[in-house]
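>>> give the three-dimensional model of this entry:
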Amino acid sequence: MKLKRILVILNIVFLLIFLFGMTALAAGSGDVAGAVESTWNDASSQIKTVVNKVVFPAIDLILAVFFFAKLGTTYFDYRKHGQFEWASPAILFSCLVFTLTCPLYIWTILGM
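Next comes the predicted model:
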């Protein structure tokens, strides 16, 4: 019974792969590198826009929240122990500055 169930599931998976799988062929000449390069050239501007408008702001927001939360906990540790630890807030602040300025120069480094 268990073997029959596994075979049915396996057949369904193979059927779905067969139905929804597509073969990617290079146009006429068989130049796969050219096909990949033209696809990249078409999509690179869209990728750049999405990264600049979605990815970097999301990372900035997360880092800003972590920075201010860590700054608050560090302050409370200072009040409790009398010693202020600068390492973790400084690292989070430098990462935040890096990601805020990153869209200005990252695309020239990547050659886009």
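
>>> please make it C-alpha for all contacts and neighbour counts, starting now.
Noted.

>>> for the protein, what's the longest helix?
helix 56-81 (DSSP state H).

>>> where along the chain do the helices fall?
Using DSSP H, helices in the chain cover 2-20, 32-50, 56-81, 87-110.

>>> gap between the third one and the chain center?
Distance of helix 56-81 from the chain centroid (Cα atoms, centre = their mean, to the nearest Å) equals 22 Å.

>>> for comparison, sequence B:
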Amino acid sequence: MTKLKKISLLLCFALTVVLMYGITAHAAGSGDVAGAIEDTWNDASDQIKTVVNKVVFPAIDLILAVFFFAKLGTTYFDYRKHGQFEWAAPAILFACLVFTLTAPLYIWTILGM
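I've put the predicted structure just below:
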């Protein structure tokens, strides 16, 4: 195939994909785009809240807990080796862990949801 045919075939394919996946958004006949966006947000906000509370926060909590206990262990071994216990890193990880464990209780009122 010539280079021109390959380019035209690629452009036709790209145009077909764009037309297949391009969706026109309508504002419910009245032309109120802001209202359509608000309605969509109101419908999706409960689902977003549920996913964040049940998936995102527990995943972050798990990661921080693993890092906290790993850092606590390495800090203890440094204490055994050098005789000085460094509290900064475990304290920061513990504060972050407490923050993310309690965040679902108050984060939604701060965000106004």
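
>>> what TM-score do the two superposed chains give?
TM-score of the superposed chains, computed with TM-score structural alignment, normalised by the length of the first structure, equals 0.90; 112 aligned residues with a Cα RMSD of 1.6 Å.

>>> ok, back up a step: I'd like the helices of the first structure laid out as TSV, including distance to Ala26 of the first structure.
Output for the helices of the first structure, formatted as TSV (distance: least, Cα to Cα, whole Å):
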stretch	distance to Ala26 of the first structure
helix 2-20	19
helix 32-50	5
helix 56-81	34
helix 87-110	26
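
>>> reformat these as CSV; add mean neighbour count.
Listed next are the helices of the first structure as CSV, based on neighbours: other Cα atoms under 10 Å:
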stretch, mean neighbour count
helix 2-20, 11
helix 32-50, 12
helix 56-81, 15
helix 87-110, 13
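
>>> related to what we said a few turns ago, and for the longest helix of the first structure, what span of the second structure is it aligned with?
Here helix 56-81 of the first structure aligns to the second structure at residues 57-82, judged by TM-score structural alignment.

>>> mean per-residue distance, stretch 88-105 of the second structure to the first structure?
Compared with the first structure after the fit, stretch 88-105 of the second structure shows a mean deviation of 0.4 Å (mean Cα distance after the TM-score superposition for the first structure).

>>> just checking, Pro104 of the second structure touches Asn53?
Yes - Pro104 of the second structure lies in contact with Asn53 (Cα atoms under 8 Å); the separation is 6.2 Å.

>>> what's the spacing between Asn41 of the first structure and Met112 of the first structure?
Distance of Asn41 of the first structure to Met112 of the first structure, given as Cα to Cα, to the nearest Å: 9 Å.

>>> residues in contact with stretch 94-110 of the second structure: which ones?
For stretch 94-110 of the second structure, the external contacting residues (Cα atoms under 8 Å, 6 or more residues apart in numbering) are 53, 57-58, 60-61, 64-65, 68.
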